[in-house]
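In: Sequence plus the predicted model coming up.
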Amino acid sequence: MTWLLVIAGAAVGAPLRYLTDRFVQARHDTAFPWGTLTANVLGSLLLGVLTGAATLGDHRLHLLIGTGLCGALTTYSTFSYETLQLVGVGARLYALINLALTLTSGLGAFSVGHAVAQAMST
């Protein structure tokens, strides 16, 4: 039964990731993958909130939102592909910026979400 929760979360997360990417990328006339960065940071923030509120929820919520939705919303494979594509076309500075922004923003968003959830639960 738990796999159904993961599937249900992913069924929302995957289209949300695609729509987020298209929405954000359509507003930028650049090779930089702003859409993927945005989806990854939003997913990290959501996972941070969920993890920070872990004491309040049950494991089914974590499967639905954490594993399913956030797992499908965030995408390490697309981040890797787009970063290597930037290197391949000679945009090494963009690739380095993408790497640094994705790592720092993702970890930062997770930390903020976790801290906010912890503060709200006390």
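Out: Great, that's in hand.
In: use CA for all of it now, contacts and neighbours both
Out: Noted.
In: Could you report the neighbour count for Leu99?
Out: 16 (other Cα atoms under 10 Å).
In: Confirm for me that it is in contact with Thr83.
Out: Yes: using Cα atoms under 8 Å, Leu99 makes contact with Thr83 at a distance of 7.2 Å.
In: Comparison target, given below:
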Amino acid sequence: MRGRGDIVGSIAAGGAIGALARWGLAELIPHGTGEFATSTLIANVVGAFLIGVLMVVVVEVMQPTRLVRPFLGVGVLGGFTTFSTYTLDLHEMLREGHPGAAAAYLVVTLVGGLAATAAAIAVTRHLLVREGAQ
């Protein structure tokens, strides 16, 4: 931990921001116990997309910095995405007798997140090359 307080602090600050954004989304698009959790799905897929954008920009474009990835990647986007809630939602859908919705939620979240990340990487690289940023 010695010499890393700034990193831990940036992760904590980013995590608070991301968690508040996720809470706001859940308030905007609420769901009941055992219902399809649209807000969680959106948070995870949008978060996966933003992680793809962030990694291209941070790794391929920006000069190395100590706090950008911990703050934005681990903190903000780690706090915004919520795979723990995703698994709880799956469990509740199954418990409430909705195996079809649970299976759809499982597949759409996983495939959607992977596709969103891949699309973000491709689109970000394309836009940056077009703009001459790389």
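Out: Everything's here; your move. Here the structure is a predicted model, which means the values were calculated and not measured.
In: circling back: between Leu99 and Thr83 of the first structure, which contacts overlap?
Out: Common neighbours of Leu99 of the first structure and Thr83, counting by Cα atoms under 8 Å, 6 or more residues apart in numbering, are absent.
In: all helices for the first structure, in order.
Out: Applying DSSP state H to the first structure gives helices spanning 2-25, 34-52, 59-61, 71-73, 76-88, 92-121.
In: Now do the fourth one: which elements does it pack against?
Out: It stands for helix 71-73 of the first structure. The contact analysis (3 or more Cα pairs under 8 Å, 6 or more residues apart in numbering; DSSP states H and E) places helix 71-73 of the first structure against helix 2-25, helix 34-52.
In: Quickly note the distance from Glu96 of the second structure to Gly5 of the second structure.
Out: 44 Å (Cα to Cα, to the nearest Å).
In: quick one: the most centrally placed residue in the first structure and Gln25 of the first structure, what's the gap?
Out: The centroid of the first structure falls nearest to Asn40 when counting by Cα atoms, centre = their mean (2.5 Å). Distance, Asn40 of the first structure to Gln25 of the first structure, by Cα to Cα: 14 Å.
In: got it, and Thr83 of the first structure?
Out: 15 Å.
In: same thing with Ile7 of the first structure?
Out: Noted for Ile7 of the first structure: a distance of 27 Å to Gln25 of the first structure, by Cα to Cα.
In: One more: Thr75 of the first structure?
Out: Here the criterion is Cα to Cα. By it, Thr75 of the first structure lies 16 Å from Gln25 of the first structure.
In: Tyr94 of the first structure too?
Out: Separation of Tyr94 of the first structure from Gln25 of the first structure (Cα to Cα) stands at 15 Å.
In: So between the two, which is more surrounded?
Out: Using other Cα under 10 Å as the criterion, Tyr94 of the first structure and Gln25 rank with Gln25 on top: 19 against 16.
In: what does that one align to in the second structure?
Out: Aligned counterpart of Gln25 of the first structure in the second structure: Pro30 (TM-score structural alignment).
In: gap between the closest residue to that match other than its chain neighbours and Glu27 of the second structure?
Out: Nearest non-adjacent residue to Pro30 of the second structure, counting by Cα to Cα, 6 or more residues apart in numbering: Ser39, 6.9 Å away. To Glu27 of the second structure, Ser39 of the second structure is 9 Å away according to Cα to Cα.
In: Alright, that wraps it up for me.
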